[in-house]
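Q: Predicted model follows, preceded by the sequence.
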Amino acid sequence: MPVPAWPPDWPRAHGDPPVAGEYRLVPEDFVVEEWLGFAPEGEGEHLWLWLEKRDLGTPELARRVARACEVTPRDVGYAGMKDRFAVTRQWLSVHLPGREAPTDLAERLAAAQVTLLEQARHPRKLKRGVHRGNRFRLRLGGSAVVHPAFASRWERIREAGVPNYFGPQRFGPEGRNLQRACGILARGWRKRDDRQGMLLSAARSYLFNELLAERVRRGDWDRALPGEVLMLDGTQSLFVAEAPDAELAGRVAAGDVHPAGLLWGAGESTAREAAAALEQGLGAAHAGLCAALAESGVRTARRALRVRPVAAELRHEGETATLGFTLPRGAFATAVLRELLCHPTL
C-alpha cells in the first residue's frame, strides 16, 4: 500500500493569506476550554474534576489524575483530547465507588502540575465525545495581524465558515501517524497494534481531508450537490438531498445544514448521484487504503464539510490580535487559523 506524499496540498477556501503570522509561541497563546453542555448531577460513584493543565497532553493528564486518586487509568474518563502545547480546561471523571477522594487531592494534583478548579459527583463515567464543543482564545502575532486584509478575512470566516479539515496534529509530525497507519493497515489492522484507534483515525481523517480538498478546489464545499448527504447544524442528524432546490440551498447558505463528507470504513455510502461520484472517484484513487479500512471493521460515518466559529470575537492590541470563538466537538482551531495566516505548521 503506497504511503501518501507529505505534506499534502489541501487548499484554502478564502484564498492564500497574504503574509505570514505567528501563533502558539508559548502555551498561554492557545487557551482551550471544554464545553460539556450539561453539569454533573452532584451525586454518584464517579467524581468529576474540572482541571486546568499547561503543556500537557490529555492521556498524561489522565495518568496523573489516576495516580493522585490511587486508581488505575481505566477508572479515569474524559470527553475529548486537548492540545498539549496549550493551556486547557476540561472535565475528567474518576470511579470512586463507596469512597471519597484523598483529602489532599488538590495538593497532589498541584504537585503534578495540574490545577483543580472544581469537583462534583455524577452517576456515570465521562465518555469520549459527550461534550458539545470547545471555546478557544488564541493570541496571534506577526505581519498577518497588522495587514489591512486581516480584519476583512476574519469577517468572511465568521460569515461563511471554513473547510472542516482535520488538523495537522491528527497526522503527527511530518505525517508519521499516517505512515504508521498505512503500514499497519497493509498487514491487517489489529486492536493490539492500535489500542486507542489513533492510527485508524489518521487514515480516515486523511481520506476525508482529500475529499474536502477536492470540493474546495471545485468551489462547492459549502453547497449541496445532487444526492448530497446533509447534516443538521449542531447535531449528527443526516438526510439525503436527492434534488436540492432553492429552499434547501437557502438553508445551506444560512448554516442550518452542512454537506457531510464520508469517513471511510465498512458499510455502504448513502450518497447518490454527483455526491456519490466524487466519493467513488476518491475511493478508486486510494483503493488499497479504503479496502483496508473496510476490512478493519470500523464503520462508515459522516462529518460536516464546513464549520463556523460561534461567538467569534477579534481584539487588536498593538502588533498582536486575540481571537475568541467556539467550535463543535471534533473541529480544529487550526482549520480556522490556516484561513487567516501562513505558518509552516498549518
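A: Here it is on my side, so go on.
Q: CA only for contacts and neighbour counts going forward, please
A: Fine.
Q: need the helices for the stretch 101-250 of the chain, in chain order.
A: Remark: helices assigned in the stretch 101-250 of the chain by DSSP state H, counting those that start in this stretch are 105-111, 143-146, 150-160, 176-187, 198-218, 246-254.
Q: what about versus this one:
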Amino acid sequence: MPLASEAWLDRYIGMNYYITDCEGIDGKVKQNLEDFIVEEVLIDGQVVPTSITGKPLPRIVGKPGPWVWMIIEKRGIDAITLSLILSRKLGVSPRDISFGGFKDAVAVTSQIVSVRGISINDVPSDFGRDIKVLSAVGMDRAFITGNIWGNEFTIRVRNIDISKRDSINCVVNQLMERGLPTYYGYQRFGLKRPNSHVIGRHIILGEFESAVSELLAHAYPMEPPRIREIREFIARTGDYSKALELMPRGYRYYPERAVLRQLSSNPRDFVNALRKLPRELLILYVESYQSYLFNLALSERIGRGLPINRALPGDMIALLDEHGLPTKHVIYVNESMVDKVNELIVKGRAIPIGHLVGYNTKFPPGPQSDIEIDVLKREGVDLSMFRVKSIPELSIKGSYRSLSVKPIIININLVGNELNIVFRLPRGNYATALLRELMKSKQPEIDFT
C-alpha cells in the first residue's frame, strides 16, 4: 500500500501520498535564508549563481536591443513582489518585466530578469538590501522560460533524526527507481496562507465575492496575530474602509490593500476589486487551482498503485528533447506499442504525462484520464468553467505535465544532525517535493518555514 501523508497541509493541497515508503528523517528547513539556495540553470547548462556559492557568472553575449538582462540575487522575496519593486524603481510597467520562472520566497535565489525600455546605465547595483544586481547586459529580446533548464538547489535540513539516517539512501534509491512525483509544492499554494488554489477555485466557479472573502477575511493559524485580527474584523464587520486603515502598508499586503481600496468606494464590486490586482497574480490563482487538481490526480494514481514513471495502455507520453525536457509531441499509448514506449522512457527519451486541465482539454480513454475525470466530478467542476467569462483574460486552455522526474543528486553530506544536499530539477519542479519524501513531516507549515 502506498504511504499516506499524515500532514493536514499535504492533504489540503492535494499531496495525499508519498512515492517512497522509507521512514522520514524529520528535520527543519529554512531556519536561515542561507539554508535554502536556489540557482537558475540555463538551457546550455550554465549556472546563474548566488554570491554565496562562489560559482562563476555565466557567459552571456549581449546584443543591441530594447531589453536589459540582469542577474539578480534576492533574499526572502517572492517573484510578484520582485516585479513590483523593479517596476516602481525603474519606472516601467510590470508587463515590461520578464523572467524564466518563479523562485522560492523564503530563500536566497538567483535568476535572470529582463526589463524592456531601460539602458544598462539605468540599472543600480542593488534595489535595497535584499535585491542585488550581480551583472547586466543589453539584449535584443526578453528572457523567457525556454531559456532555462531548471534549478540547482543547495539545501540544509537541520535537526534531523540521526537514528533514521539510513532512510536517506533508502529514499534516494526508491526515487531513482520509482521517480519523484511532480507534485506542485507548498510554495505554489503558500505555507502561511495556503489558499491560492482556493481563491482560484472561486474565480473558476464565478464566485467572486467568495474569492475576495478568501483573500481578505480568511485568517490562517500561521499568520501574525495582528493580521489574523484584521482578517477577523473584515469577516465580522465588512468594513472595508476601516480595514484599509488597519492593513499594513508594503509589498507583502499589496493584494489586500488594492482590493480593499476598490471595495471602500464600491463595496459590492467584487469583479473590479479583483481586477485591481496584477494580471500575473490573478493568473497565478487560477493556475494554482489547476495545480491542485493535478496534485489530486497524481495522488490518486499513486494511491491506486499505478506507476508514474512507466506508461500503461491508455496513458499519454511526451517525447523529451536533447536536454531531457518535455516537448509538445504527445503520443497516446495503445496496447501494441506500450513495450516500445517504456523502452524510450528507460532511455530518457519520453515520460508519462497528465493533464493540466483547461477548457480545451480532451480526455482520451485510459487510466489517467479516468482518474482526472473522477477528480473533476468530486470537485464539481466542468471544463467549460475554465473560460472565465467575467474576466476573460484569466481563461486557460489547459496543457500537460510530467507525472514524475528523476532528480540529479550532486552531493549529499551528513554532518551531525544536519543534512546538506545539492541537487538539480528541471524547470517547473519543486525542491520541496523531494525534501517532503526525505522528511515526511507531519507539520510542514512549521518545518518548511
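A: Great, that's in hand. Values in this document were obtained by computation on a predicted structure and should not be read as measured data.
Q: quick one: TM-score?
A: The TM-score (TM-score structural alignment, normalised by the length of structure 1) is 0.87; 338 aligned residues with a C-alpha RMSD of 2.6 Å.
Q: re the thing from before, turn the helices of the stretch 101-250 of structure 1 into a markdown table, including distance to residue 130 of structure 1 and mean neighbour count.
A: Putting the helices of the stretch 101-250 of structure 1 into a markdown table (distance: least, C-alpha to C-alpha, whole Å; neighbours: other C-alpha atoms under 10 Å) gives the following:
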| stretch | distance to residue 130 of structure 1 | mean neighbour count |
| --- | --- | --- |
| helix 105-111 | 24 | 16 |
| helix 143-146 | 35 | 20 |
| helix 150-160 | 25 | 17 |
| helix 176-187 | 25 | 19 |
| helix 198-218 | 18 | 21 |
| helix 246-254 | 26 | 14 |
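Q: Among those, which comes closest to residue 282 of structure 1?
A: When these are ranked by proximity to residue 282 of structure 1, the top entry is helix 198-218, at 6.7 Å, counting by C-alpha to C-alpha.
Q: Residue 153 of structure 1 maps to what in structure 2?
A: By TM-score structural alignment, residue 153 of structure 1 lines up with residue 171 in structure 2.
Q: orientation of the helix or strand residue 323 of structure 1 falls within relative to helix 150-160 in degrees?
A: Residue 323 of structure 1 is part of strand 320-328 when elements are defined by DSSP states H and E. Interaxial angle, strand 320-328 of structure 1 versus helix 150-160 (axes from the mean of the first three to the mean of the last three C-alpha atoms, to 10 degrees): 10 degrees.
Q: and of the helices of the stretch 101-250 of structure 1, who's closest to residue 93 of structure 1?
A: Nearest to residue 93 of structure 1, of all the helices of the stretch 101-250 of structure 1, is helix 105-111, at 13.7 Å by C-alpha to C-alpha.
Q: how close does the alignment partner in structure 2 of residue 320 of structure 1 sit to residue 291 of structure 2?
A: Under the alignment (TM-score structural alignment), residue 320 of structure 1 maps onto residue 418 of structure 2. To residue 291 of structure 2, residue 418 of structure 2 is 32 Å away according to C-alpha to C-alpha, to the nearest Å.
Q: Residue 48 of structure 2 too?
A: Counting by C-alpha to C-alpha, the gap from residue 48 of structure 2 to residue 291 of structure 2 is 27 Å.
Q: One more: residue 376 of structure 2?
A: Plainly put, residue 376 of structure 2 is 13 Å away from residue 291 of structure 2 if you go by C-alpha to C-alpha.
Q: the strands in the stretch 251-400 of structure 2, which residues?
A: Assigned by DSSP state E, counting those that start in this stretch, the stretch 251-400 of structure 2 shows strands spanning 316-320, 326-332, 350-356, 399-402.
Q: Show where the shortest one falls in structure 1, residue numbers please.
A: So the one you mean is strand 399-402 of structure 2. Under TM-score structural alignment, the match for strand 399-402 of structure 2 in structure 1 covers residues 301-304.
Q: Enumerate the positions of the matching stretch that are buried.
A: 301-304 (16 or more other C-alpha atoms under 10 Å).
Q: Name the nearest of those relative to residue 240 of structure 1.
A: For the buried residues of stretch 301-304 of structure 1, the closest approach to residue 240 of structure 1 (C-alpha to C-alpha) belongs to residue 302, at 12.0 Å.
Q: wait, what's in contact with that closest one?
A: Contacts of residue 302 of structure 1 were listed using C-alpha atoms under 8 Å, 6 or more residues apart in numbering, and they are 260-263.
Q: before we move on, the earlier item: nearest to residue 129 of structure 2, out of the strands of the stretch 251-400 of structure 2?
A: strand 399-402 (36.7 Å).
Q: so what corresponds to residue 230 of structure 1 in structure 2?
A: Using TM-score structural alignment, the partner of residue 230 of structure 1 in structure 2 is residue 317.
Q: If I follow the layout properly, its match ends up in contact with residue 310?
A: No: with contacts defined as C-alpha atoms under 8 Å, residue 317 of structure 2 does not count as touching residue 310, sitting 9.4 Å away.
Q: Comparing these two, which residue is more hemmed in?
A: Neighbours were counted for residue 317 of structure 2 and for residue 310 using other C-alpha atoms under 10 Å; residue 317 has more, 28 against 23.
Q: Cool, thanks, talk later.
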